[in-house]
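In: One predicted model, sequence on top.
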Amino acid sequence: MGSGASAAFTGETYGEMQNPNQGTKKDNALICAAIDFGTTYSGYAFSFYNSPDKIHTHYWPPGQMTKTPTVVLLEPSGNFHSFGMVAMDKYKELLDKQEHKEWYLFERFKMKLYEKGSAGIPEDMLSLALEPEAASLDCRDLLGEAAKYVGYRYMVLDLGGGTADITAHEVADDGNLTELHPPTGGDFGGTKVDIKFDQLMSRIFGETVLKRFKQEYMQDYWELMLDLERKKKMFNGTGKMILHQPVTLTELFSDITGSTIEETILKTPFKNKVQFKLGKIYIAEDIARQLFDDALKNICEATSGIMQKVEKIEKIILVGGFSESPYLEMVMREKFNDLVDFPKEPSGAVLRGAVRFGQKPTTISTRVCPYTYGIARMVNFKSFHPPTKKVTIGGIEYCDNVFNIHISKGTKVSVENKHLATEHKYYRPLHEMTQTSIEVYASDKPDPEFVDEPGCRQIGLAVVDIDPTGDMGSRIWVKLIFGGTELELVVRDEKSRKISNAVFKLF
């Protein structure tokens, strides 16, 4: 997701320990835990309320990694069996025995989880932390004393599997962080290398062979991609990249084409560039570099783009699984010299930072609106309005789908000054209405005119009760409150004096 999010939630206290007069449930929590659901890998970390600075990160064997593959295995009955590498190992075992057909294996289900909301975690115990912000909080420890000085500016690149997210912060007078630029990035994380490798294999073996290999020999395909994941963290831009050669792939190629891969590749542009011998795949240095180059080019360009807009950046910190690539490190150091730095465990930075965010959400005190936010409304139709927008109600002509701006892209908003948000007045379109719908929109443009133009999307819909005795002149006051990782909608019916609230996610 562009700027992704990690869930930071708190464990509730129980029995006599819980006192409703001593703050919210979150205030009474025994622990603060963070869950990072990634497209390819996931993990969790936590801290206890009496030792918030001691963050415990769970390590997943094998290899003692801070994350495990985002894979869930269900039994034939539909019951949960296992998660992560344990699920993959079990499914491989089932494949070997040809007993896998009634089991259910799910991969890359992150967006489905997002569509279902908090996935069972109580809303009043859940906070959503933007991943690049969480990484920035963790990186303050790496910066040491420098990060305590007012005005110190640094950038964090969270280079995950699916996406690369970049943010820039400055240390404010109160020691909290001010966002200097909206989190930005794109789909140029580590899986871009996987896609380029897949394209390379497709050019060599053909799409038909590769597709059947994935379908009929899933275990071997997994092992090949896991080997590629390991080699991505070893390749430094020089020498060959050497991968394990799946025998089933080359045998399948011979069965389908009637020729050996060794003979066929000599007739392709990859002659002497990609070799299959002694059970290994040898990829020449220039071809191996090409697997990385598109992603690295995008990362460098995105970083340079922010540095052109934000002056006096004193450090660029790289976190996330893809930042463990030696080749990426070499390219970034060549481009940005001594500005570049890495934490000891870059894959766990988001998790650790999300725990810190859960402990103190106001640490990021000021943010920059990445979009223009507003509400759809009707206004009296004027001659300059498009005829296609004209609607007639009660004999009066209106212009529909107007984007009424509440806050523009690039505006700085403060977490502590959310009460200063401006109320906007709206009118009910019909008599005797008991409810009204408030449609909230976001736009890439600073001054959109209509909610259905390119670059606009609906991010929320709230249905609120209103006084049915009000007339068409009866006003409804609407306020959009920014500053955190969520957008709060407050609706005040002037007739009934009733106030309604709704919350929308900003990513």
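Out: All right, it came through fine. Numbers count the residues shown, from 1 in each chain.
In: For the rest of this, base every contact and every neighbour count on C-alpha atoms.
Out: OK.
In: and Q308, what element?
Out: helix 285-309 (DSSP states H and E).
In: helices or strands up against the next helix or strand after that helix?
Out: Next along the chain after helix 285-309, taking DSSP H and E as the criterion, comes strand 315-319. Counting by 3 or more CA pairs under 8 Å, 6 or more residues apart in numbering; DSSP states H and E, the packing neighbours recorded for strand 315-319 are strand 153-159, strand 340-341.
In: Comparison target, given below:
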Amino acid sequence: MDHYSLVCAMHFGNTSSGIAYSLKREYCDDPMRITVPDWNAPSSVQISYKTPTTILLDSERKFVAFGYEAESKYAEFAEDEEHDEYFLCRRFKMLLNNTMRREEHGLQMTAKIADITEKKEMLAIDIFSLSIKYFRDLMVYTVDKKGIGVKTTDIRWVLTVPAMWSDPAKQFMTEAAERAGIPRANLVLALESEAASIYCSRLLVTSTELDETDDIFGDGKKYLIIAAKGEVVVFTVHEVTKDHHLKELAKASSGDCGGTCVDNDYKNTLTEILGEDFLEEFRLKYTGEYIELFQDFEMKKRTPLSENQTMITMRIPGMLSGFYEERKNQKLKEAFKNSTYNKSTRFEGDKVRITPALMKCFFASACVGIVDHVRDLLLEKLKHHKIDTIIMVGGFSESPILQAHIRSEFPDHRVVVPKEARLAVLRGAVLFGHNPSIISERMAKGSHGIASF
């Protein structure tokens, strides 16, 4: 599609998703003038430029809501005990990743994803097509409401995909987009790690991060990008070419050491304190409250710890305390007091308080996994390339605990975290949509031989 007036990028992350866009004429004047709409998030989240990767469908599997609205509506239905017929699917991209790993011959169009109750399934292609259609319709509505004056046929759509995904998986997303009403001629697929790299290379890094005279994106510069997101962390190495394009130096690699590792360790701690049977019953009976249980923790993951901070406070859904007392015949406060975590946790009123040391423990496995992978790349596989800069992007990269760990483990490397690192992929995808040729070289995933001598 050579003739276009606007680029709209869609990014479906493991935990959160969003869209961003810019007009072609705006790009020509200022490439970094990219609009990222905000979402009507809960008061605890404040302003959010992404919304949970959650879709809600009715009994006939027709679209009801997406993101925060989907979780809120499902919680309301659950309170009125009207939720059984609904289909709520959270973090479905992560579920798709797990499905791909199980499939012997790669991702199939017949692959299915389970809902939050794990009792109902639906074709993954339908879930993604409905989600893409929601974002497509939202963009078309925005164009009309703001009077931007762009025809739908003049929109170039960019859909991000992980660099590790196979060709069949990319074809899967293309098919989902076509079912959502996006013509193939108007669609561009962007690799998430490349999009993040494009954004960072175009970003004017503030002097608080770099010396004003230093240029880490100059000709011949090489850097490692850590795209730390929900479940998977992707590692990519790029070099800036003489024509200011980007060249991939090594095939993208990944590790299961993303933010969900932290979530899982937090969940495991609650499971030890409350009991696996109780937490599972609470999840099924009060699904909305169960989701809320982890929302505040998600915010605390990205909150810096002060030097004199003694405890971290997180809200607990009101229904949890009464339900625990009903099922266990014991006060929730006593459960925390009698657990092995009684010195690092306590329950007060409607809040759980944990020590900073315990919070750091939740990050341990993720930090070790990321550091091991980076060390293998920089000090072993790519040691002759003399890479001295590490760029961190993705929502998990905004965690001060993770940033501090990377800096302490690699003191000889410059670690750069751009502002709003969670939006680097989304904004970079818009830039890629305007100039797909900016990536000049990629490493082949494999090679095929037809003869040997």
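Out: Everything's here; your move. This is a predicted model, so every value here is computed, not measured.
In: how many degrees apart are the helix holding Q308 of the first structure and strand 153-159 in direction?
Out: Inter-element angle recorded for helix 285-309 of the first structure and strand 153-159: 140 degrees (by axes from the mean of the first three to the mean of the last three CA atoms, to 10 degrees).
In: Can you mark which positions in helix 285-309 of the first structure are buried?
Out: Neighbour-count burial for helix 285-309 of the first structure, with 16 or more other CA atoms under 10 Å as criterion, is recorded at 285, 287-289, 291-293, 295-296, 298-299, 302-303, 306.
In: and if you look at stretch 123-130 of the second structure?
Out: Quick answer for stretch 123-130 of the second structure (16+ other CA under 10 Å): A124, I125, D126, I127, F128, S129, L130.
In: Identify the residues contacting the corresponding residue of the first structure for T15 of the second structure.
Out: With TM-score structural alignment as the criterion, T15 of the second structure lines up with T40 in the first structure. Contact partners of T40 of the first structure, counting by CA atoms under 8 Å, 6 or more residues apart in numbering, are P69, T70, E107, R108, G161, G162.
In: ok, now with 10 Å
Out: Shown in contact with T40 of the first structure (CA atoms under 10 Å, 6 or more residues apart in numbering): 67-71, 84, 107-110, 160-162, 190-191.
In: separation between it and G120 of the first structure?
Out: According to CA to CA, to the nearest Å, T40 of the first structure stands 21 Å off from G120 of the first structure.
In: quick check: stretch 143-150 of the second structure aligns to which part of the first structure?
Out: Alignment of stretch 143-150 of the second structure against the first structure: no match, by TM-score structural alignment.
In: per the alignment, L318 of the first structure corresponds to what in the second structure?
Out: By TM-score structural alignment, L318 of the first structure lines up with M392.
In: I'd say its match and Q403 touch.
Out: Yes. With contact defined as CA atoms under 10 Å, M392 of the second structure counts as touching Q403 (8.2 Å).
In: got any residues that touch both of these two?
Out: By CA under 10 Å, 6+ apart, M392 of the second structure and Q403 have these common neighbours: V415, V416, V417.
In: what's the most distant pair in the buried residues of helix 285-309 of the first structure?
Out: Greatest spacing in these, by CA to CA: E285 and I306 (31.0 Å).
In: Show me what T260 of the second structure lines up with in the first structure.
Out: Per TM-score structural alignment, T260 of the second structure is aligned with T191.
In: Can you name the secondary structure element that comes next after the lengthiest strand in the second structure?
Out: Once the second structure is assigned using DSSP state E, the strand that runs over the most residues is strand 246-255. The helix or strand immediately downstream of strand 246-255 of the second structure is helix 259-274, counting by DSSP H and E.
In: Skipping adjacent residues, who's closest to the alignment partner in the first structure of E289 of the second structure in space?
Out: Using TM-score structural alignment, the partner of E289 of the second structure in the first structure is D220. By the measure of CA to CA, 6 or more residues apart in numbering, the closest residue to D220 of the first structure outside its immediate chain neighbours is P246, 6.2 Å from it.
In: Tell me how far that neighbour lies from T208 of the first structure.
Out: Here P246 of the first structure is placed at a distance of 17 Å from T208 of the first structure (CA to CA).
In: okay, the two: which has more neighbours?
Out: Between P246 of the first structure and T208, P246 has the larger neighbour count (other CA atoms under 10 Å), namely 18 against 11.
In: what's near enough to touch that one?
Out: Shown in contact with P246 of the first structure (CA under 10 Å, 6+ apart): F213, Y217, Q219, D220, Y221, E223, L224, G279, K280, I281.
In: Now a PyMOL select for only the buried ones of those.
Out: Command for PyMOL that selects the buried part of the contacts of P246 of the first structure, burial taken from 16+ other CA under 10 Å:
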select buried, resi 213+217+219+220+221+281
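In: In space, what's closest to K233 of the first structure - neighbours in sequence excluded?
Out: Leaving aside its chain neighbours, K233 of the first structure sits nearest to S325 (4.4 Å; criterion: CA to CA, 6+ apart).
In: Return the set of buried residues in the helix or strand H424 of the first structure falls within.
Out: In the assignment (DSSP H and E), H424 of the first structure maps to strand 423-427. Buried positions in strand 423-427 of the first structure, judged by neighbour count with 16+ other CA under 10 Å: E423, H424, Y426.
In: other SSEs contacting it?
Out: In terms of contacts (3 or more CA pairs under 10 Å, 6 or more residues apart in numbering; DSSP states H and E), strand 423-427 of the first structure is packed against strand 372-380, strand 396-407, strand 475-481, strand 486-493.
In: separation between whatever residue of the first structure lines up with L57 of the second structure and L296 of the first structure?
Out: Counting by TM-score structural alignment, L57 of the second structure lines up with L74 in the first structure. L74 of the first structure sits 37 Å away from L296 of the first structure, going by CA to CA.
In: And for V503 of the first structure, the neighbour number?
Out: Applying other CA under 10 Å, we find 15 residues neighbouring V503 of the first structure.
In: Same question for E409 of the second structure.
Out: Quick note: E409 of the second structure (other CA under 10 Å) scores 13 neighbours.
In: Counterpart of it over in the first structure?
Out: Matched by TM-score structural alignment, E409 of the second structure corresponds to K335 in the first structure.
In: D2 of the second structure contacts N186, doesn't it?
Out: Yes. D2 of the second structure sits in contact with N186 when judged by CA under 10 Å, with a separation of 9.3 Å.
In: Looking at the two, which is more packed in?
Out: Taking neighbours as other CA under 10 Å, D2 of the second structure and N186 compare with N186 leading, 19 against 8.
In: Looking for the alignment partner of the more buried one in the first structure.
Out: Under the alignment (TM-score structural alignment), N186 of the second structure pairs with M125 in the first structure.
In: Next one: its match from A29 of the first structure, what distance?
Out: The spacing between M125 of the first structure and A29 of the first structure, counted by CA to CA, is 9 Å.
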